[in-house]
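Undergrad: here is a sequence together with a model predicted from it:
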Amino acid sequence: MPIFSASQIGSALAAFIVLTPAGVSSTDAPPPYVSATDAYRQGMSAMNAGNPESALPALEYAAGHGVLGAQLKLARLYAKGGAVPKDDSKAFQYYQDIADQYADVPSSSPIARYVGEAFCALGRYYVAGISGAPLHPDPVYAAGLLRHAGAYFGDAEAQYQLARLYLTGTGVEQNRTIAANWLTMAARKQHAGAQAVLGEMLWSGDGVRQRQAQGLALLMLAKQNAGGDDDNVAWIDESYAKTIALADRATVQEAQALMPHMSGARPTTTAVNIATDAAAVRAVPAAQLPSLTARTEPRLGPVDLVPPAAMGMSVGFGMSDSDLGGLQ
């Protein structure tokens, strides 16, 4: 069962990723679009054509009418910036909308990966807060959101971010063994950052039994998987370069032999043995964010440690890949 509670999602509407919130009243003026999904398609078409000015009104209309794809696209756009000015407050709001509307989605649902992404993003915002907005840092609450995204939805980024909290003792009691467990789950999904951090720990024996060949192999994979990840590629390259410069020929050869056995995403099928004393997460009053949301924020109950969901499921939604507009 999910930790967070939300209104039940009608199965027929959920199949087309459209959820119209209760209480939306009609007006005398005709709607600007045939439907919310039509607005989403128009918005994505304009965005793919390099016209964000035309895309935003359509995407905002679709997002306001509960289209998950539009909410997620806008959240990502505002979180990253570039095509639109970076705006973490707006990104937070769209991620919050997803968490509010889809919190009851089972971990086996085709849209679970996107809900997990939303909870992960919210957790990351709560770690540091949002500058210039009434969202103050709350690392304890952040850890709970990341734990939910990582354990229930199997989100690799959440598993990685939670591991970092355990490494530094931010919002949780510092525990390098628990951190290594979460890093292992994310590394199995080919998360470059998790592979690199875990590789460093194994190389040096920091909180785990020293296994230099395995550590170097993970750093090799991390360098390979970082690709165009601007947030990770520089420090991963640096860590790899420092480590391989220290490795002898036999260790390098052993690491190269191990790489094929470590590559390829594998779902985690067993729960990780994690102490639950740090899992109690307090609720954050909705009044803390008056300018971001008027709704009650999702509340955390006791955190049940469940096996992370298998990743890489087909999206579906009853729409074609082109309709989804690159949501993957």
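TA: Thanks, I have the structure now.

Undergrad: going by C-alpha atoms from here, please, whenever you check contacts or count neighbours.
TA: Noted.

Undergrad: which helix runs longest in the chain?
TA: Longest helix of the chain, by residue count under DSSP state H: helix 112-128.

Undergrad: now the element after that one, going C-ward?
TA: Of the helices and strands lying after helix 112-128 in sequence (DSSP states H and E), the nearest is helix 139-151.

Undergrad: quick check: Tyr33 is in a strand.
TA: No - checked against DSSP: H, G, I helix; E, B strand; the rest coil, Tyr33 lies outside a strand; its state is coil.

Undergrad: picking that back up, what's next to the longest helix of the chain, contact-wise?
TA: 72, 92, 95-96, 98-99, 102-103, 105-106, 135-139, 141-146, 148-150, 153-155, 157-158, 161, 311 (C-alpha atoms under 8 Å, 6 or more residues apart in numbering).

Undergrad: please compare the first structure with the one that follows:
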Amino acid sequence: MRIRDALGGLALFGLGVLCATSAILPRVAFALDAKTLDKNATPLEAFRFGFNAYKQGDKTVAVEALTYAAEKGHAGAQWKLGRMYAEGDGLAKDDVKAFEMFSEVADAHADDNPNGSSARFVSNAFVALGLYYRDGIPNSTVKPDFNRSRQMFAYAASYFGDSDAQLNLARMYYEGQGGERDPKQAVRWAKLAANKGNVGAQALLGHMLFEGEGVSREPVLGLMFLTVARDRSDADDPWIQDMQEQAFSLATETERRTALALADDWLNKNGKPNP
């Protein structure tokens, strides 16, 4: 498998022995009767059934159906259960179990078609693993490991073209986490993500362009990207507003006017992200 070739094997995921999905979650096949889901349902049918139940607010049924599909190796079901564990959404919050579910996805589906239906689940699982390796999980065997974190992001960024992975990889290169600091590589990956409309990447790229780090200094273009990112960000991203305000205070009046006009033009053409 590609993940084993590129990242050095299953042991990379750091679990020692990965728990099988059936060991992580209670077996629920007995509950899949005529009132819920046919016992002969395919993994895809079970996933769709569970996801619809989730959207309708019936998270108990959702967990049952998703677990059924996950035990049969459905990447989307494994991913969704991982998200539910990570967020404490319909299941007790448990980052270790979330980590295990994302590891199941990454190990079994790393070679999936990057343009296929499962790609978004698999790439996001790699991103989630990258974040867990970056920060660690308190009171667990999952310790901060910048090298593995960078590898997770690099795989999702390159093979799946995931913009969140590209942003996180750019930040690790920029900050020198998991290896030497490399602003040029940070610019490269930030550009790829920014071109896909990733807000954080637009802010990082704008900052590097304004400061001339890893790229020739272009204060107008940098302030434009920072302004676009500020206007597209939400309250959870105060660092974006801080960087935009700092650049704005240092720019000349001409640079400000030009950058703001370019930002307005970009926003009029592309709009803000969907809520």
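TA: All right, it came through fine. This is a predicted model, so every value here is computed, not measured.

Undergrad: related to what we said a few turns ago, chain center to the longest helix of structure 1: distance?
TA: Helix 112-128 of structure 1 sits 5 Å away from the centroid of its parent chain (C-alpha atoms, centre = their mean, to the nearest Å).

Undergrad: show me where the stretch 101-250 of structure 1 has helices.
TA: Counting by DSSP state H, counting those that start in this stretch, the segments of the stretch 101-250 of structure 1 that form helices are 112-128, 139-151, 156-168, 176-188, 192-204, 212-226, 233-246, 249-262.

Undergrad: Ala55 of structure 1: which of those helices is closest?
TA: Closest of the helices of the stretch 101-250 of structure 1 to Ala55 of structure 1 is helix 112-128, at 21.1 Å (criterion: C-alpha to C-alpha).

Undergrad: which part of structure 2 lines up with that closest one?
TA: With TM-score structural alignment applied, helix 112-128 of structure 1 matches the range 119-135 in structure 2.

Undergrad: and that stretch, how far from structure 1 on average?
TA: When structure 1 is overlaid, stretch 119-135 of structure 2 sits 1.8 Å from its aligned residues on average, using mean C-alpha distance after the TM-score superposition for structure 1.

Undergrad: tell me the buried residues in that stretch?
TA: Neighbour counts over stretch 119-135 of structure 2 (16 or more other C-alpha atoms under 10 Å) mark 119-134 as buried.

Undergrad: which residues does the aligned partner of Ala186 of structure 2 in structure 1 contact?
TA: Matched by TM-score structural alignment, Ala186 of structure 2 corresponds to Ala179 in structure 1. Neighbour list for Ala179 of structure 1: Leu162, Ala163, Arg164, Leu165, Tyr166, Leu167 [criterion: C-alpha under 8 Å, 6+ apart].

Undergrad: which of those residues count as buried?
TA: Buried by 16+ other C-alpha under 10 Å: Leu162, Ala163, Arg164, Leu165, Tyr166, Leu167, out of those.

Undergrad: relative to Ala186 of structure 1, which of those residues is nearest.
TA: Using C-alpha to C-alpha, these come closest to Ala186 of structure 1 at Ala163, 9.4 Å.

Undergrad: the closest one pairs with which position in structure 2?
TA: Using TM-score structural alignment, the partner of Ala163 of structure 1 in structure 2 is Ala170.

Undergrad: residues contacting its match?
TA: So Ala170 of structure 2 contacts Gln185, Ala186, Val187, Arg188, Trp189, Ala190 (C-alpha under 8 Å, 6+ apart).

Undergrad: same list, the contacts of Ala179 of structure 1, but as TSV with distance to Leu68 of structure 1 please.
TA: Output for these, formatted as TSV (distance: C-alpha to C-alpha, whole Å):
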residue	distance to Leu68 of structure 1
Leu162	25
Ala163	28
Arg164	29
Leu165	29
Tyr166	32
Leu167	34
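
Undergrad: number of nearby residues for Phe51 of structure 2?
TA: Residue neighbour count, defined by other C-alpha atoms under 10 Å, stands at 22 for Phe51 of structure 2.

Undergrad: that one maps to what in structure 1?
TA: Correspondence of Phe51 of structure 2 to structure 1, assessed by TM-score structural alignment: Met44.

Undergrad: so how far is Pro57 of structure 1 from that match?
TA: Taking C-alpha to C-alpha, to the nearest Å as the measure, Met44 of structure 1 falls 11 Å from Pro57 of structure 1.

Undergrad: over to Gly116 of structure 1?
TA: To Pro57 of structure 1, Gly116 of structure 1 is 26 Å away according to C-alpha to C-alpha.

Undergrad: go on, Met47 of structure 1?
TA: Look at Met47 of structure 1 and Pro57 of structure 1: by C-alpha to C-alpha, they are 11 Å apart.

Undergrad: could you do Leu258 of structure 1 as well?
TA: From Leu258 of structure 1 to Pro57 of structure 1 the distance is 50 Å (C-alpha to C-alpha).

Undergrad: now Ser11 of structure 1
TA: On the measure of C-alpha to C-alpha, Ser11 of structure 1 and Pro57 of structure 1 end up 27 Å apart.

Undergrad: centroid-nearest residue for structure 1?
TA: Nearest to the geometric centre of structure 1 sits Glu117, at 2.9 Å (C-alpha atoms, centre = their mean).

Undergrad: let me see the contact set for Tyr54 of structure 2.
TA: Tyr54 of structure 2 is in contact with Val61, Ala62, counting by C-alpha under 8 Å, 6+ apart.

Undergrad: give the equivalent position in structure 2 for Ala63 of structure 1.
TA: Alignment note (TM-score structural alignment): Ala63 of structure 1 maps to Ala70 of structure 2.
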